[in-house]
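# can you look at this prediction? I've put the sequence above it.
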Amino acid sequence: MIIKLSPQEIKRYNWYIWRFVIAGFSFVILMLLCTAFGLFGQLPSFRDLENPKSNLASVVYSSDKQTLGTYFVQNRSNVTYKEISPYVINALIATEDSRFIEHSGIDFKRTFTIIFYNLVGKKQGGSTITQQLALNLFSERARNPFKRIIQKLQEWITAVKIERHYTKEEIITMYLNTVDFGAYNVYGIKSASLTYFNTTPDKLTPDQAALLVGMVNGPGIYNPINHPENATNRRNLVLRRMAEEHYLSDGQADELKLKPLGLDFHRINHNEGSAPYFRAVLKREVQKLFVEKSIYKEGDVPYDLDRDGLKIYTTIDATMQRYAEEAQKEYMRQLQAEFNAHWRGRSLWKSIPTFQLLLTQGMHRSDRYKALKEAGKSEEEIKEDFNTPAKMTLFTWKGDIDTLMKPIDSIVYHKLMLRNALMSMDPTTGYVKAWVGGTNFEHFKYDQVKTGTRQVGSTAKPFTYAVAMDQGISPCMEVANVPVTITGYGEPWTPRSTGTIPGVLTLRKALANSQNYITAYVMNEVKPLPVMELIKKMGVNSPDIGPYPSICLGTFNASVYDMTGAYSAFVNHGVWTEPTYLLRIEDKNGNVLYEHKPRVVQALNDQTAYVMTSMLKSVVDEGTGYRLRYKYKLYNPIGGKTGTTQSNSDGWFIGITPQLVTGVWTGCEDRDIHFRSTNLGEGANTALPVFALYMKKVYANAALGIKQNVDFDPPQSGVNVTLDCGAYNQQQQDSNEVDEKLEF
């Protein structure tokens, strides 16, 4: 049945429809005006648009412009438009906003089309790339429908503002730098490229770009790790859209759809990257520096390393850092096996009287104990928990293993793990080139380069000999190697000695073979105060150092950082240059916030320093460091000093070359746990090999510029000390003959 309407009725209904449309349009305009004037919440200001707030990772750079790692809340680093593959740009536009180049922030044609699709039950998204960027930068998606409508109006206005202030290239770059790429704390195309394909954004292929862009619409359901089938289907949809928009041919798209996902997944966390111990120390240092130097953002707002996208430039050489980490891993795997075999079948409780106390201390320091305490557990309940097997991951040199173990047994296991640390620096500039603070940052977070200190043992002996050389004593002076007792400083002190070479030795030979009695003799000659003063002048700031005789044998604690820096003064003509690892800090826009200027001290005169390099070379040529020659075939000019503390608790080697000074320490977490024999526990066996393997790698890479065919530079004024003991003895003999003739 057809109802015929009169012209008056048609006119009346048309007027109703137009009134509805006009009212609706007026309502939208009113809402937009209210939104624009901030009645529903403040909109981003012009200043906000110029400096959009977003969590941007701070990046730590090596001296050769490599990224060592990042500090972040959201794992995100920015890239420029030119650093993004065109396939990514094309895939994004084809899938998310095909009219991106044409519109001015809001695509009204698309908006009304989407409204129609949603009315007929086909759910579609209507936001342009610019609108999505506005949401990413300035707000979070509201769950309340009414708030979401208001938020959408705010996005429209913000999108238009963004379009007025930025070019299309800048907008799409900002979008790709802020978008969420999944459940692994991955934000921005740079982090996504590295995480899912282990590559950079400029090297992404069409299918890789399609996969990542496909995740933008639903980073959870299209995650290729958790939902590979969904991700494949979504990728293929993006490839189809790229073909429809003529960014790919149909044939290319069809061929790419058949490819597997080809993931090279590499989940990134704060432990990832090179030099994790160094970066942890650096972060604390930078935070402390900002407070001490009053470095703030506008309005005295402190900088946040995890959010403000700072650029931190360091002296670390990425290649040398890698060589140091490889050298440690290569030798410590072997040494740990020797240590395990050394203790196999022996009762730790019987062999180490303090072992039960060490276990209790270890339990109390553990995160597990602290968590149980906070949960209100009694000591008995905690003890029961530590004796109940639990799933855990253990570190081994062959890789982490998942196992079922009593927590108390895991403490025993970790107590018997050897630790190792290395620092390598340029003695002239003071620039630290490599920093390995421990054996595995994920499992053992304590830095042993600068944060931790250990007894230095015989690596302290050169300080006493340096004072003697400075006072005019010859390295060729001969001394009987017999016990010496020093008085006048409290209780009389007589050092103990193992491996004593009987007879009369030159000071050169005594230092080369680390003889305690002759070192004590030299201390008695020069007195403790000048030795203490020299040690402090050379940058060793341990509170343990005082004017007492035993400092000549290294009874004080010091860090690898301080000791390595001190030895650099021997190489650098007596000038101590503060070990430097931080060069400058820039904000995200490249403005310099801080530049480091190292301290410099003339600790020794240049002739004394040169005499000491000669004596330290004897350690390698004929003394405790000789295995560098016979075992590791390093025949170039190298000096150094081994160190072994009481009961073999600490093994040291500090090696000097004309261009690098490198300190290495090895020991267990607790000094009471150690090798039982000096043959295994001495620094020549526990620390020196790491130095040797590191230097062999460094020398093999000519591009690093560390040369083998150069010797230590003599003083410009020449050397008036006889370093050849054969010539020195002849001079002494001739002098004695002249004296006899004069007397006659």
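All right, it came through fine.
# drop to CA atoms for contacts and neighbour counts, all remaining ones
Will do.
# which ones are touching the nearest residue to Phe675 once chain neighbours are set aside?
Taking Cα to Cα, 6 or more residues apart in numbering, and ignoring the residues beside it in sequence, Phe675 has Gly681 as its nearest neighbour in space, at 5.0 Å. Contacts for Gly681 (Cα atoms under 8 Å, 6 or more residues apart in numbering) come out as Thr644, Asn648, Ser649, Asp650, Gly651, His674, Phe675.
# list the contacts of the closest residue to Gln646 other than its chain neighbours.
Leaving out its chain neighbours, the residue that sits closest to Gln646 by Cα to Cα, 6+ apart is Gly457, at 7.9 Å. For Gly457, the contact set (Cα under 8 Å, 6+ apart) comprises Leu553, Gly554, Thr555, Phe556, Gly643, Thr644, Thr645, Gln646, Asp650, Trp652.
# could you redo the last one with a cut-off of 6 Å?
Gly457 is in contact with Leu553, Gly554, Gly643, Thr644, Thr645, counting by Cα atoms under 6 Å, 6 or more residues apart in numbering.
# before we move on, what about Gln252?
With Cα under 6 Å, 6+ apart, Gln252 has no contacts at all.
# tell me the secondary structure for it?
helix (DSSP: H, G, I helix; E, B strand; the rest coil).
# separation between it and Val88?
Remark: distance between Gln252 and Val88 (Cα to Cα, to the nearest Å) = 16 Å.
# again with Asn679
Applying Cα to Cα to Asn679 and Val88 gives a distance of 61 Å.
# from the contacts of Gly681, which land in strands?
Among the contacts of Gly681, DSSP state E puts Thr644, Asp650, Gly651 in strands.
# and those, which is closest to Lys257?
Gly651 (58.7 Å; Cα to Cα).
# rewinding a little: out of the ones in strands among the contacts of Gly681, who's the most crowded?
If you count neighbours using other Cα atoms under 10 Å, the busiest of those is Gly651, which has 32 neighbours.
# want to compare, so here's the second one:
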Amino acid sequence: MAKKKNNQNTGFGTYIKWFWMLFLSGVLMIVLVFFLASVGVFGELPDHTQLENPNTNLASEIISSDGKTLAKFYFNDNRTPVSYENLPKDLVNALIATEDARFYDHSGIDARGTLRAIVMLGKGGGASTISQQLAKQLFTDQVSSSKIERAFQKIKEWIIAIRLERQYTKEEIITQYFNIYDFGNNADGIRSASRIYFGKEPKDLNVKESAMLVGMFKNSSLYNPRPSRNPIGTKDRRNTVLDQMVKYGYLKETISDSLQKTPLDLKYTPESHRDGTATYFRAYLTEYMKDWIKNNPKPDGSKYNLYNDGLKIYTTIDSRMQEYAENAVAKHMEKLQAEFFVQNKPDRNKTAPFLGLTVDEVEDLLRRDIKKSERWRKMKYDLKKSEDEIYASFEKPTPMSVFSWKGEIDTIMKPIDSMRYYKSFLRTGMMSMEPQSGHVKAWVGGFNYRHFQYDMVKQGKRQVGSTFKPFVYATAIDQLHMSPCDQLPKSQYTIEAGKWNNQKAWTPSNSDGSYGGMMTLKSALANSVNTVTARLMDKVGPKQVTNLAQKLGVTSNIPEVPSIALGTPDISVYEMVGAYATFANKGVYIEPIMVTAISDKNDTVLEQFLPKSQDVLSEESAYVTVKLMEGVTQGGSGTRLRTKGADQWNAVYREIITGYPYEFKNPIAGKTGTTQNNSDGWFMGMVPNLVTGVWVGGEDRATHFRNIAYGQGASMALPIWGMYMKDCYANKDLEISKGEFEAPEELTIEVDCDNYNPDGSETPQVPDIDDLGM
């Protein structure tokens, strides 16, 4: 019996022995696997430096002067990081309740969760902590093809998670996780996601918005809230997150029940390079930044990447004023375009949208433009097609999406017909600038960048018409010390042939056909009387006017001939606004500035920018010119800004004029401009601290209204200025001036015609033209 018992003890001891051997071997094997993984046998792990500085692409951010993000530059990752302080408490609580309830109790690996996952074979949910998920996002592959590879990947995630916990605080780990996740639809990181899905910053998210975004962590492709994707599934997932918040005490059940009955309330605002706000300005800024990057390397000599390095570009654009400008352009241009289509129906105009051209001339115009098109360039130089093949392709119906004021239209159209279609749309350019600082506050180069990418603020140059006349008047004031109250004959006037640069004899006509009597300079400018302007031009000479325009910042070519007095040169809106701003800025030209500073992703300022300035006119000459231009809105073509609405003009043009009546009562200096055949309509408007220029016209000069009633600057461009300024004045925070233009301390030129007395007598007198040297 003793022998048998001893054998039993020996057998049990053997089992115990083998158990411990196997257990210790398993432990050693696990330790060995973790050790091998930690030294990189199963793949490279991030070192201390990489953990400190994860390699994530950061979009460069365009920031407005009022601190708003206008847009971003990015290739694939539209990511801009936010700090933990800018994450709302509900957002953080929703994440912890849903993804890692014991987040604050573990050191990277949730032992209880891992054990549960092993016992239940993953059926009770995964065991990945937030730290592990961050490790997976940052340093490991998203998907492995085999279970063995996935197992080794999981081990790497555990190791990295533990290292992350040692390297960062819990708050920093949460912040990184929110910043790294891809929420779909170009929403990389929580900042882009909150802006794209709800049109707000992360700190402004409410409970249900936070719950929806946290719900997307499970699978942003599946739980895509867009109406065309999976809004119902996304709402169900949001409600699950709300339930989790109740379960762990972050939300009251009654509040959760109430929120679960509400819709997603999505405010989907996609962010792309061709959509959103200030698209034309952003296109300009792209080229500006490319030049800056070329000349400003990093400390190590490498180049900054506009799309990946997280630069911050601080601009002068005011997001509110930009919005007002874009709204004014859209509202007016839609109505104006509708009237243009009515006047150019095929039964009224066989060569629509062109006027004054024969059928053959239209065909020649289109063939010339074919050779300028991107389609021509690609087929000729990339595909090596013959010209006959290229022309034939323009006659082949092709599926395409075209612009309309009611939204994009999917259609089948010949490319040549689409060219004609797009040429039927009137274009516009608008820029608004603070004259004292040179800061550009709004930039609208068109009304739809996706379909009309040519910028009509700085790229496009068109004949400026009568908006050039103030340069002539300013030259006369500066050189001849003339007053707005001086009177000149309205009669026809001829500048003799050869007097200025061998030009032909020039006798301009007045648009209203009248030539009798005398007019003050103020009235002549207000009513764009060409004959008076010609007299002034003949006295001062084209060279002096050209020199002044160039000092005012006009870089476009201006020939030194008398006819420039009526605005024959092609000049951009950008140049014209900068020039007019000089008058409002007491004769000092400030070069328009759009960028004030550039910093890197760590907010280290790389460069700050100040505008260039130049004294051009005396303060007195600038002020007198401004007072001249005030006459345009007091008794000239700009008086429409002051009328109350019950007039003939409003009745006739109510279909195209938006925002009317404007009823401005404050001092406004400005000038309208209309070119030959009504091809270009301009309005330049100024108050003491804001100068704004607007141009409207067709892509081709043959695209225009039939008559001046619709085709003049007062009908085409002025309404945009009026609506824009009404909105600016309605926002008191902008502090747009309603006051008088500041007069010089010593004013030797009389600007009040009620007190004008050139010969010193007691009553106002009309000066003799000979006394003025005319």
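Arrived safely, thanks for sending. The structure displayed is predicted, hence computed values, not measured ones.
# still on that earlier bit, residue in structure 2 paired with the residue nearest to Gln646 of structure 1?
With TM-score structural alignment as the criterion, the equivalent of Gly457 of structure 1 in structure 2 is Gly465.
# quick check: its match vs Asn185 of structure 2, distance?
46 Å.
# got it, and Gly301 of structure 2?
In terms of Cα to Cα, Gly301 of structure 2 sits 35 Å off from Asn185 of structure 2.
# of these two, give the one with the bigger neighbour count.
Asn185 (20 against 8).
# mind checking the SS state of the more buried one?
coil.
# now do the helices in the stretch 251-400 of structure 1.
276-292, 318-343, 348-351, 355-365, 367-374, 379-386 (DSSP state H, counting those that start in this stretch).
# quick one: which of those is nearest Arg496 of structure 1?
Comparing those by Cα to Cα, helix 348-351 comes nearest, at 22.8 Å.
# now the closest one: buried residues?
Leu348 (16 or more other Cα atoms under 10 Å).
# ditto for stretch 333-353 of structure 1
Leu335, Gln336, Phe339, Leu348.
# what about it, distance to the chain center?
Distance of stretch 333-353 of structure 1 from its chain centroid, counting by Cα atoms, centre = their mean, to the nearest Å, is 31 Å.
# now do it: everything it contacts.
Contacts to stretch 333-353 of structure 1, defined as Cα under 6 Å, 6+ apart, come from residues Phe355, Trp397.
# any idea which helix is longest in structure 2?
helix 2-38 (DSSP state H).
# the very next helix or strand once past that one vs structure 1, mean deviation?
Once helix 2-38 of structure 2 ends, the next helix or strand along the chain (criterion: DSSP states H and E) is helix 48-52. Helix 48-52 of structure 2, aligned to structure 1 and superposed, deviates on average by 3.1 Å (mean Cα distance after the TM-score superposition for structure 1).
# give the aligned range of helix 48-52 of structure 2 in structure 1.
Counting by TM-score structural alignment, helix 48-52 of structure 2 corresponds to 46-50 in structure 1.
# can you point out the buried residues in the matching stretch?
Result for stretch 46-50 of structure 1 [16+ other Cα under 10 Å]: buried residues Leu49.
# could you look up the SS state of Ser474 of structure 1?
Applying three-state DSSP: Ser474 of structure 1 is coil.
# show me where the stretch 101-250 of structure 1 has its helices.
108-119, 129-138, 145-165, 168-178, 189-197, 206-216, 228-244, 250-257.
# so which of these is nearest Arg322 of structure 1?
Nearest of the helices of the stretch 101-250 of structure 1 (Cα to Cα): helix 189-197, 19.4 Å.
# circling back to that earlier point, from the chain's centroid, how far away is the match of helix 48-52 of structure 2?
34 Å.
# again with stretch 466-483 of structure 2
36 Å.
# what's in contact with it?
Val545, Ala565, Leu566, Gly567, Ser621, Thr625, Lys671, Thr672, Gly673, Ile749.
# burial of whatever residue of structure 1 lines up with the fifth one, as a residue count?
Superposed on structure 1 with TM-score structural alignment, Ser621 of structure 2 falls opposite Thr608. Applying the criterion other Cα under 10 Å, we find 24 residues in the vicinity of Thr608 of structure 1.
# and the gap between Thr608 of structure 1 and Ser424 of structure 1?
23 Å.
# residue ranges for the strands of the stretch 451-600 of structure 1, please.
Assigned by DSSP state E, counting those that start in this stretch, the strands in the stretch 451-600 of structure 1 fall at 454-455, 478-480, 504-506, 557-558, 575-577, 582-586, 592-595, 600-602.
# kindly reformat the ones you listed as a markdown table containing mean neighbour count and distance to Asn636 of structure 1.
Putting those into a markdown table (neighbours: other Cα atoms under 10 Å; distance: least, Cα to Cα, whole Å) gives the following:
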| stretch | mean neighbour count | distance to Asn636 of structure 1 |
| --- | --- | --- |
| strand 454-455 | 22 | 30 |
| strand 478-480 | 16 | 28 |
| strand 504-506 | 17 | 24 |
| strand 557-558 | 22 | 29 |
| strand 575-577 | 25 | 23 |
| strand 582-586 | 19 | 31 |
| strand 592-595 | 15 | 36 |
| strand 600-602 | 15 | 28 |
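# let me have those strands in JSON lines, extended by distance to Tyr117 of structure 1.
Output for the strands of the stretch 451-600 of structure 1, formatted as JSON lines (distance: least, Cα to Cα, whole Å):
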{"stretch": "strand 454-455", "distance to Tyr117 of structure 1": "72"}
{"stretch": "strand 478-480", "distance to Tyr117 of structure 1": "99"}
{"stretch": "strand 504-506", "distance to Tyr117 of structure 1": "96"}
{"stretch": "strand 557-558", "distance to Tyr117 of structure 1": "72"}
{"stretch": "strand 575-577", "distance to Tyr117 of structure 1": "71"}
{"stretch": "strand 582-586", "distance to Tyr117 of structure 1": "49"}
{"stretch": "strand 592-595", "distance to Tyr117 of structure 1": "52"}
{"stretch": "strand 600-602", "distance to Tyr117 of structure 1": "73"}
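# what do we get in structure 1 for Asp733 of structure 2?
Using TM-score structural alignment, Asp733 of structure 2 sits opposite Ala703 in structure 1.
# of Asn679 and Val88 of structure 1, who's got more company?
Just comparing Asn679 of structure 1 and Val88: by other Cα under 10 Å the higher neighbour count belongs to Val88, 24 against 12.
# can you find the partner of the more buried one in structure 2?
So Val88 of structure 1 corresponds to Leu91, using TM-score structural alignment.
# isn't there a helix covering that match?
Yes - Leu91 of structure 2: assigned to a helix according to three-state DSSP.
# my guess is it meets Ser210, correct?
Yes - using Cα atoms under 6 Å, Leu91 of structure 2 is in contact with Ser210, at 4.8 Å.
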